[in-house]
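K.L.:
just to be clear, the model below is a prediction. Sequence and coordinates:
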Amino acid sequence: MVNIRLGPPANSWAVSTNHVDLRRPVPPSRVVTLVARPQRITVDLARCALVVVDMQNDFCHPDGWLAAIGVDIAPARRPIAPLRRLLSWWRSGGSAVIWLNWGNRPDRANLPPGVLHVYDPDGSGGGIGDVVRPGGSPTLQAGSWSAAVVDELKPEPSDVYVDKYRMSGFFDTPLDSVLRNLAVTTIFFAGVNSDQCVLATLTDAACIGYDVVLLDDCAATTSPAYCHDATVYNVAQCFGFVSTSDALMGGA
């Protein structure tokens, strides 16, 4: 009798001593139609993942790196409230939540000068791996307080974590393997900064064949407002769709 499964629920084999069943399970559909730009969309949430980008202390906490260097982090905190509501609803249906955060090696051995320069433009220090305030932790270093998800969003044990090392979460990470192993075809994107890491990851996702949806109210940037507006325009125009968490939950 084939009664042991190997792999995640949506991409598993059933195995026994003398038999392997290569048929993948077909999860129950959870179909939602929601208002979006440029058109309404219908999705099966059983084949979706919510990828939350960089909602971590160094970007969104008053004691984090951005605040320490004088950046107004109020915009970066705006997605917290809608994401808290969405995450509770999203998890109740069993869909995947993936936290995609900067989480760099302590030795920064995989980071080229161009990446280091973004966070330390004049080479004087205070960038990736440096401590920018007394008693603080290394900026965006894996395993540190700086790289952790902000407390208000409370990740669950069933959530998936992927560390990234570039603006795009697909380069040099297991993100694509994780998504495909979860049988995901559509990705909903949230987080910060919408015009930087969110957009770079979303663009790569679209280019390798995923359907992509940006949740406007769950994404934000500390850049000027027109940068977010341009991101929303370009996602709807070129890469996929733009909607909101209210539209998603209201379409259930």
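P.N.:
Here it is on my side, so go on. Residues are numbered from 1 along each chain as shown.

K.L.:
going forward, measure contacts between C-alpha atoms and count neighbours the same way
P.N.:
Fine.

K.L.:
residues in contact with the residue nearest to residue 48 when sequence neighbours are not counted?
P.N.:
Excluding the flanking residues, the one nearest residue 48 by C-alpha to C-alpha, 6 or more residues apart in numbering is residue 186, at 4.8 Å. Residue 186 makes contacts with 43, 47-49, 210-213, as judged by C-alpha atoms under 8 Å, 6 or more residues apart in numbering.

K.L.:
now do 6 Å
P.N.:
48, 210-212 (C-alpha atoms under 6 Å, 6 or more residues apart in numbering).

K.L.:
same deal with residue 169?
P.N.:
Taking C-alpha under 6 Å, 6+ apart, we find residue 169 in contact with residue 201.

K.L.:
can I assume it sits in a helix?
P.N.:
No: assignment of residue 169 by DSSP: H, G, I helix; E, B strand; the rest coil gives coil, placing it outside any helix.

K.L.:
try it against this one:
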Amino acid sequence: MSVSGLSYGPLGDRCAHLCVDMQKLFAEPSEWATPWITRVLPRIVNLAERKAEQTIFTRFVPAERPGKGAGTWRRYYERWASMTIVNVGPQMIELLAPLPSFCPPAQVIDKHIYSPWPEGKLQAVLAARQIDTLVVTGGETDVCVLATVLGAIDMGYRVVLVTDALCSSSDATHDALMTVYHQRFAQQVETVEMKTILSAWT
């Protein structure tokens, strides 16, 4: 049954807001800056204010120094040597203000790759809370959000993507991924705007 634009019913007590990588690392003047990040931040703040206890922030933590990392990640951090911790400083992994003010009760989970699933911390938190639905915001639509969503699908979570609270550094691949979510994952992924989430998640 559709509820206020949600194809599979209302959002209840077993729902969590999973906010992906809204960090200084991805804001100006970083080399990894995502131009839309400041556009979507106020919407994410609005949801986090209302649902702080149900919010989990992930943070992408780069390698400590160039050449670190397993397999192709070593090559990645040779290419992006300027974005390693030793060069950008540990403060760059922090969440964008005012998101840290919601922690606690919101939680922060660090990860060292695109996906938050292989390291196991996120799944442990969700399982302990008996979460079955994830409202996903953050960035980038076509990288870390993609990895987060595909992992959530494989784990059996209902995924609700907040379309106007996602950001990318590429309009073209953002649009392409939104088409993929609509056309190929419709049984597992719902796409709605923030106003729907705020009205439907009471």
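P.N.:
Now that the structure is in, tell me what you want to look at. Predicted model only: the values in this text are computed from it and were never measured.

K.L.:
kindly provide the TM-score of these chains.
P.N.:
After superposition, the two chains reach a TM-score of 0.86 (TM-score structural alignment, normalised by the length of structure 2), with 196 aligned residues with a C-alpha RMSD of 2.4 Å.

K.L.:
now the contacts of residue 186 of structure 1 as a markdown table including distance to residue 105 of structure 1, secondary structure and neighbour count?
P.N.:
Formatted as a markdown table, the contacts of residue 186 of structure 1 follow (distance: C-alpha to C-alpha, whole Å; DSSP: H, G, I helix; E, B strand; the rest coil; neighbours: other C-alpha atoms under 10 Å):
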| residue | distance to residue 105 of structure 1 | secondary structure | neighbour count |
| --- | --- | --- | --- |
| 48 | 30 | strand | 23 |
| 210 | 28 | coil | 21 |
| 211 | 31 | strand | 19 |
| 212 | 29 | strand | 24 |
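
K.L.:
can you map out the helices along structure 1?
P.N.:
Applying DSSP state H to structure 1 gives helices spanning 57-60, 65-68, 74-77, 80-92, 113-119, 175-181, 199-207, 225-234, 245-250.

K.L.:
would you tell me which of the ones you listed gets closest to residue 33 of structure 1?
P.N.:
Residue 33 of structure 1 sits nearest to helix 245-250 of all the helices of structure 1, at 7.7 Å, using C-alpha to C-alpha.

K.L.:
mean deviation of the closest one from structure 2?
P.N.:
Helix 245-250 of structure 1 differs from its equivalent in structure 2 by a mean of 1.2 Å after superposition (mean C-alpha distance after the TM-score superposition for structure 1).

K.L.:
list the buried residues in that helix.
P.N.:
Across helix 245-250 of structure 1, burial judged by 16 or more other C-alpha atoms under 10 Å covers 245, 248.

K.L.:
Provide the aligned range in structure 2 for it.
P.N.:
Using TM-score structural alignment, helix 245-250 of structure 1 lines up with residues 194-199 of structure 2.

K.L.:
so how far is that stretch off the chain centroid?
P.N.:
17 Å (C-alpha atoms, centre = their mean, to the nearest Å).

K.L.:
residues making contact with it?
P.N.:
With C-alpha under 6 Å, 6+ apart, stretch 194-199 of structure 2 has contacts from residue 162.

K.L.:
now stretch 144-163 of structure 1
P.N.:
55-58, 84, 97-103, 137, 139-141.

K.L.:
in strands, which of the residues you listed appear?
P.N.:
97-102 (DSSP state E).
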